[in-house]
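Trainee: Provided below are the primary sequence and the corresponding predicted coordinates.
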Amino acid sequence: MRILFSDEKFFDIDGVYNSQNDRVWAVDRADADKYGGIKQKRKFPQKVIVWLGACSKGVTPLVILEKGTVDHAVYIEKMLPVALKYGNQVFGSDWTFQQDGATSHSHHLSQQWCRDNFPSFTDKDHWPGNSPDMNPLNYSIWSELVNAIDWNKVKSKTTLIQQLKSSVKKIRESVVFESCDSFTKRLCRICQNDGNYFR
């Protein structure tokens, strides 16, 4: 319960849509289209990268990048200091920082920054590279943020950023706490499943 999890996610002005998960069951194509079978997307939608941290005490301030990608230099300059400040504020000097295996995270300079600054952190050799079942942001909190956004108001990158900033405040504390609290149970289930995904 003293772990600060973190993750990045792309958001674009077309909203969140996953063609593998968002399905419409219908008798024919016309019926499917009537109930949302067609989802229009722009060829090159405006997008931002969002970084967020979460722990049993709540969520960090959002870090929003309007341009570019997250390399190790951006990660060290813009995101890690936010995590450090928040973790120290809510836990004092006894907590662990957790990141995934993204290239910017596993870069030797990022690892060194974490080693030098965080009271404790899980290094790149002790966390599975692709572990969505183990990060509360992936299995719960991002969905909470996505559902809090009023997508009808998102018309541009500016309105997307406004909605992200206002919607992060709507993430329910109970969801954050329960998501982080379930981490150890999920970890046990993954171990019982020999490291494989579970349903």
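Mentor: The structure has been received and is ready for your questions.

Trainee: Going by C-alpha atoms from here, please, whenever you check contacts or count neighbours.
Mentor: Noted.

Trainee: List the buried residues of stretch 168-175.
Mentor: 168, 171, 175 (16 or more other CA atoms under 10 Å).

Trainee: Please produce CSV containing the residues you listed, extended by secondary structure and distance to Asp7.
Mentor: Output for the buried residues of stretch 168-175, formatted as CSV (DSSP: H, G, I helix; E, B strand; the rest coil; distance: CA to CA, whole Å):
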residue, secondary structure, distance to Asp7
Val168, helix, 14
Ile171, coil, 16
Val175, helix, 17
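
Trainee: Can you add distance to Asp71 and give these back as a markdown table?
Mentor: Listed next are the buried residues of stretch 168-175 as a markdown table, based on distance: CA to CA, whole Å:
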| residue | distance to Asp71 |
| --- | --- |
| Val168 | 24 |
| Ile171 | 28 |
| Val175 | 30 |
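
Trainee: just curious, which of these is nearest to Val82?
Mentor: Nearest to Val82 among these, counting by CA to CA, is Val168 at 15.5 Å.

Trainee: Check it against this one:
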Amino acid sequence: MFTVDQAFNRRNDRVVVPKDEEAPPVMTTKHPAGVMVLGVVGSDGQKMPPHFFPCGLKINTEEYLKVLRRVVLPWIKATYPGQDVVWQQDSAPAHGANKTQKWQKTNMPKFWTKEVWPSSSPDLNPLDYAVWGELERHACATPHPSVEALKASILEAWANMSSNFVVKSCRIFRRRVEL
């Protein structure tokens, strides 16, 4: 999840002034607008274009399955035609739901079942421990005036992320699992 306003540490904002009235106000947004993004990467460096969920949408099993059917699976088939791709995802509730697992068994036969993914280990996913941080570092380097500006920055940072970075991030996965 990325937000329009950057989170700043106000303790780092120091101003020395003779009178309190001369200190510039520090304005923050209490509940900044944000976007939720689904990203998919391949261990060969391929990147599915980011999928932006509508603002305010709760990602439940039905919504997740819609995206798997309409966006992810077509991208996998187009990017890896005729190949047996191993689909791996973390243990988010929508990912581990029985309905999702059943659909994946039928449509993505080489997927990691919820039993294979180590419990309480979301940080094993290359997107979580490497890709999202890199994307945020570039896309959120400056505050955004709108959700559309944030989306544009995310798309640009995603497009500029090197396939070599994605490959290296995925290679680290095995070591992280074995720890």
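Mentor: Here it is on my side, so go on. Note that the structure is a prediction, hence the values are computed from the model and not measured.

Trainee: And the TM-score between them?
Mentor: Remark: TM-score between the superposed chains equals 0.81 [TM-score structural alignment, normalised by the length of the second structure]; 167 aligned residues with a CA RMSD of 2.5 Å.

Trainee: Quick one: the helices in the second structure, in order.
Mentor: In the second structure, the helices defined using DSSP state H lie at 61-67, 73-79, 93-96, 98-107, 126, 132-139, 147-160, 163-178.

Trainee: Export the ones you listed as TSV, with columns for distance to His31 of the second structure.
Mentor: Listed next are the helices of the second structure as TSV, based on distance: least, CA to CA, whole Å:
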stretch	distance to His31 of the second structure
helix 61-67	24
helix 73-79	34
helix 93-96	25
helix 98-107	32
helix 126	29
helix 132-139	19
helix 147-160	13
helix 163-178	32
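
Trainee: Out of these, flag the one nearest Asn12 of the second structure.
Mentor: Closest approach to Asn12 of the second structure among the helices of the second structure is made by helix 132-139 (18.9 Å; CA to CA).

Trainee: Single out the most deeply packed of the helices of the second structure.
Mentor: helix 126 (a mean of 24; mean count of other CA atoms under 10 Å).

Trainee: out of the helices of the second structure, nearest to Trp87 of the second structure?
Mentor: Of all the helices of the second structure, it is helix 98-107 that lies closest to Trp87 of the second structure, at 8.7 Å by CA to CA.

Trainee: mean deviation of the helix or strand following the closest one from the first structure?
Mentor: Next helix or strand after helix 98-107 of the second structure toward the C-terminus (DSSP states H and E): helix 126. Helix 126 of the second structure: mean distance to aligned residues in the first structure after superposition is 0.7 Å, counting by mean CA distance after the TM-score superposition for the first structure.

Trainee: residue range for helix 126 of the second structure in the first structure?
Mentor: Helix 126 of the second structure corresponds to residues 136 in the first structure, going by TM-score structural alignment.

Trainee: starting at the chain centroid, how far to the matching stretch?
Mentor: 8 Å (CA atoms, centre = their mean, to the nearest Å).

Trainee: Show me what that stretch is in contact with.
Mentor: With CA atoms under 8 Å, 6 or more residues apart in numbering as the test, stretch 136 of the first structure has contacts from 5, 54, 176, 179-180, 183.

Trainee: out of the buried residues of stretch 168-175 of the first structure, who's nearest Ala83 of the first structure?
Mentor: Nearest to Ala83 of the first structure out of those is Val168 (CA to CA; 15.9 Å).

Trainee: corresponding residue for Met135 of the second structure in the first structure?
Mentor: I think there's a mix-up here, since residue 135 of the second structure is Leu and not Met. Using TM-score structural alignment, Leu135 of the second structure pairs with Leu145 in the first structure.

Trainee: Enumerate every residue touching Ala130 of the second structure.
Mentor: By CA under 8 Å, 6+ apart, the residues touching Ala130 of the second structure are Ser169.

Trainee: separation between it and Phe111 of the second structure?
Mentor: According to CA to CA, to the nearest Å, Ala130 of the second structure stands 21 Å off from Phe111 of the second structure.

Trainee: Next: Lys151 of the second structure.
Mentor: 30 Å.

Trainee: Same question for Gly133 of the second structure.
Mentor: In this view, Gly133 of the second structure and Phe111 of the second structure are 25 Å apart by CA to CA.

Trainee: Compare the helices of the second structure and give me the one nearest His51 of the second structure.
Mentor: Among the helices of the second structure, helix 61-67 comes nearest to His51 of the second structure, with 8.5 Å by CA to CA.

Trainee: what stretch of the first structure does that closest one fall on?
Mentor: Taking TM-score structural alignment, helix 61-67 of the second structure hits residues 72-78 over in the first structure.

Trainee: Translate Ala92 of the second structure into the numbering of the first structure.
Mentor: Matched across to the first structure, Ala92 of the second structure falls on Ala102, judged by TM-score structural alignment.

Trainee: so what's that match up against?
Mentor: By CA under 8 Å, 6+ apart, the contact list for Ala102 of the first structure reads Gly129.

Trainee: Noted, bye for now.
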